[in-house]
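**Q** Fold the following, please.
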Amino acid sequence: MSAAVDILCFSSADWHGKWGSRQQVMLRFARRGYRVLFVEQLAGLEHFWKYPNLRQRRWRRWREGAQEIKPNLWILSPPPLFPGRYYSPAVARLNAALVRRWLGTYLRRLNIPKPILWLYQPEHAPLIGRFEERLVVYHCIDEFTAGTHGRKRQTIAALETEVLHRADVVFANSTLIYESKQKLNSNTYRIPSGADVEHFVLALDPTTPVHPISAAIPHPIAGYVGNINNKLDIRLLAAVAAGLPDWQFVFVGQPYSQSVDLRPLRAQPNVHLLGRFPFAEVPALVKGMDVCLLPYADTEFARYRSPLKLYEYLAAGKPIVSTDHPEVREFVQWLEIASTPEDFAAAMLQVREEDSPEKQRRRTKLSQQHSWDCRVDKMEQIVSMHLGKM
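**A** Just a heads-up that it's a prediction; the model follows:
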């Protein structure tokens, strides 16, 4: 495809926030010659009032304007919007008009006349048709109605239905999301999460030192990397930790006590909630883990997700124990699945005992088929095909 193609991406995360699919995908398109304007997550005045750190960070970046942080890649923080967009389509449309007017200056300055409009959230529906876009892509990485109720659920569902009806291409990152969205848009493609293989394979590199924090924790270590929220089965984890007192359980990620009760986990003396670390430090932390965990709860919120960490653990060569989740079943030859605390603990002991350098190399080799580069290869082919039909 021509290197002159531009992408206007409305993200559901900030660029320097939790590193995931939005940043990985847009970074790779920029590397391929696409010019990408990455608009960070839209936030209402209520969020600026509730989170002082967000207010300070966004105010500074908003005043800085568009910043080119990589070749062909600019990030831009939007101004605060009117509250209530999750409860009122009218407010969502008013905010869209404000965003379009605000963005106009930057689109002219960067000479982005007819971009690919790449959306990540249902609330972006009113933005469609405001940028003379040549193609609309909806990259659906969550089931946004999961865990919501009443008017909020109805509004999100209505906005997403609009996105699905108007999008030219829909990328669904899990089987359940694909099955749901394909009913409303026949141009829906399943593209799961991927791994930054070159980054996580550093965990197998002999020259990579174990992170000092991991090095200070005695083995054996069971580890999890990611947000600690209601997608995890906290009670199962607490029971497993209680049943394996000689093991240490290390959690690398932001704990969200407001979404899930973490007290059962905190009560275990062999549990370490280390908090969030820079993405660059994660391979050194994973290197210190003997077994990696995918302890997802059996909830609507968790079932629809594509477990990014599955592919990252494989790239790091680590043995994996998971609860039963739709997205891990196809990897049953590469990990152990367990549903009860007793079975989960037994699986941890088994995979650690059976691990070997050869198995580690095979896991890393498998992960190369699931790299972000492979995912974006497929996305680019699909986008090119649909642009050719326009």
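**Q** can we go C-alpha only for contacts and neighbour counts from here?
**A** OK.
**Q** What ranges does the stretch 151-300 of the chain have for its helices?
**A** In the stretch 151-300 of the chain, the helices defined using DSSP state H, counting those that start in this stretch lie at 175-181, 197-200, 212-215, 234-243, 263-266, 282-287, 300-303.
**Q** which of these is buried the deepest?
**A** Mean neighbour count (mean count of other C-alpha atoms under 10 Å) peaks for helix 282-287 among the helices of the stretch 151-300 of the chain, with a mean of 24.
**Q** For the comparison step, fold the sequence that follows:
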Amino acid sequence: MNWLYFGGLIDSTKWTIQRPHHIAKALQEFGDQVLGFNEPRSLAGVIFDFVKGKKLPLPKKAQIQNVTIGDGKTIIPTFFPKGLYPLPQKFLPSKIISMYKKAFLRQLVPFLDSNVNKFDFIWVSGVQNPEVIDFLFNLFPKAKKIYDLIDDFPGLNKSGLIRESFNNFDGVVSINKNLLEKYKRWVKPPSLIIPNGVSFPEKPGFALKKRKIQKITYFGVFDFWFDWNLLETIISFLPEIQFHLAGIVGASFQKKMHRLLLHPNVFFEGHVPFSEIPSLLREADLLLITWKECDMAKFADPLKIKEALYAGIPVIYSFPTGDKIIDEKIIISCEPEEIVSIIRNHKIPGIEERSKWAEEIAKNYSWEVLTRRFRDFVISL
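**A** Here you go, the predicted model:
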């Protein structure tokens, strides 16, 4: 089977960028071929420029580099102008946007011209522009089309995609039940829930061991949503434990991060690629997550928890509801003092419970299992 992935969402903080990467990788292991473009949604109009027949010459300064995703073994090329990061359109000068569109178009046209009759399935993810969707439908009339509903995009209802184009798809896959239910009144084609999975193999490839808490890991985005006071309180009460922080620090929060780094037991790993998260977790004794009131956390936090539980790492989740629940899987607490007490008194589930978690996650959330479900659904259409 030959697949064309065509989608958006460069925002790796939501981890949806890893969804096509891991599904494509698993599809290739089944013997399928996956090619595609990962196209930022803010620049989707470039395709419409092509539809209208505009000839846009490539500026000399807008050189193209082929940027691989994840571990580089999956063939989903991404095309960026050299030296530019695909920021949202409002942050880039109009001249740069114009160069970017022209450069992307220059790569897109020969690719489509040489592959029109090649694909059995068109897998569209994150594209909202109905004109772009119609263009893909017209270009690949014989291929089955699948829409992957990975986010509750702002303005999705207003874009016209749901009303005019959704029901032209042969199938719809959604990241979760709630998202699919929200759009169910427009979704007539067969649908399937494929949640985000974990990047570990189907069976854990390393032995779990009994351990006391010596190293705590936190990874995420350090910005105005982040609970700086909670983390600093925990760090100051536990000087004997190493805290390894990884992620992206917002531009206006550098001083706060430097203040944390004044503690001798705090280490900042910087931005960690998704492919390195398994090894980061394997080296930790506990994963700490702080609740954030933002859309990003709705997608990232559940996947972080699955990754940690699959690795056999217990999770403490700071959730400000006032509910103090100690679950057999996740320790939920809202008070830093209580978190410190839990860690000091080693109220952490043992190796037997950790093994059960790994087995449960492997049966339901490994990318190999999810992709097999995705592939069987699509082929059955």
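**Q** what's the closest of the helices of the stretch 151-300 of structure 1 to residue 8 of structure 1?
**A** Minimum separation from residue 8 of structure 1 across these (C-alpha to C-alpha) falls at helix 175-181, 22.3 Å.
**Q** related to what we said a few turns ago, any chance of the helices of the stretch 151-300 of structure 1 in CSV, with distance to residue 35 of structure 1 too?
**A** Compiled in CSV, the helices of the stretch 151-300 of structure 1 are given as follows (distance: least, C-alpha to C-alpha, whole Å):
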stretch, distance to residue 35 of structure 1
helix 175-181, 28
helix 197-200, 23
helix 212-215, 39
helix 234-243, 42
helix 263-266, 45
helix 282-287, 29
helix 300-303, 33
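**Q** Minimum distance to residue 321 of structure 1: which of these has it?
**A** Among these, helix 234-243 comes nearest to residue 321 of structure 1, with 11.8 Å by C-alpha to C-alpha.
**Q** Show me what the closest one is packed up against.
**A** With contacts defined as 3 or more C-alpha pairs under 8 Å, 6 or more residues apart in numbering; DSSP states H and E, the secondary structure elements packing on helix 234-243 of structure 1 are helix 263-266, helix 341-354.
**Q** Have a look at how far, on average, the first one is from structure 2.
**A** Think helix 263-266 of structure 1. Its aligned residues in structure 2 lie a mean 4.7 Å from helix 263-266 of structure 1 after superposition (mean C-alpha distance after the TM-score superposition for structure 1).
**Q** Where do the strands of structure 1 begin and end?
**A** For structure 1, the strands defined by DSSP state E occupy 6-10, 35-39, 67-70, 73-76, 116-119, 135-140, 169-172, 188-190, 221-225, 248-252, 271-275, 291-294, 320-322, 336-337.
**Q** chain center to the first one: distance?
**A** Strand 6-10 of structure 1 has its C-alpha centroid displaced from the chain centroid by 18 Å (C-alpha atoms, centre = their mean, to the nearest Å).
**Q** how near is residue 106 of structure 2 to residue 73 of structure 2?
**A** With distances defined as C-alpha to C-alpha, to the nearest Å, the gap from residue 106 of structure 2 to residue 73 of structure 2 amounts to 25 Å.
**Q** Neighbours of the closest residue in space to residue 325 of structure 2 that isn't next to it in sequence, how many?
**A** By the measure of C-alpha to C-alpha, 6 or more residues apart in numbering, the closest residue to residue 325 of structure 2 outside its immediate chain neighbours is residue 332, 5.5 Å from it. For residue 332 of structure 2, the neighbour count with other C-alpha atoms under 10 Å is 22.
**Q** Can you tell me how far residue 332 of structure 2 is from residue 311 of structure 2?
**A** Counting by C-alpha to C-alpha, the separation of residue 332 of structure 2 from residue 311 of structure 2 is 19 Å.
**Q** Next up, the contacts around the closest residue to residue 355 of structure 2 other than its chain neighbours.
**A** Once its chain neighbours are removed from consideration, residue 355 of structure 2 has its nearest residue in residue 312; the separation is 6.5 Å (C-alpha to C-alpha, 6+ apart). Contacts for residue 312 of structure 2 were tallied using C-alpha atoms under 8 Å, 6 or more residues apart in numbering; they are 208, 351, 354-355, 357-358.
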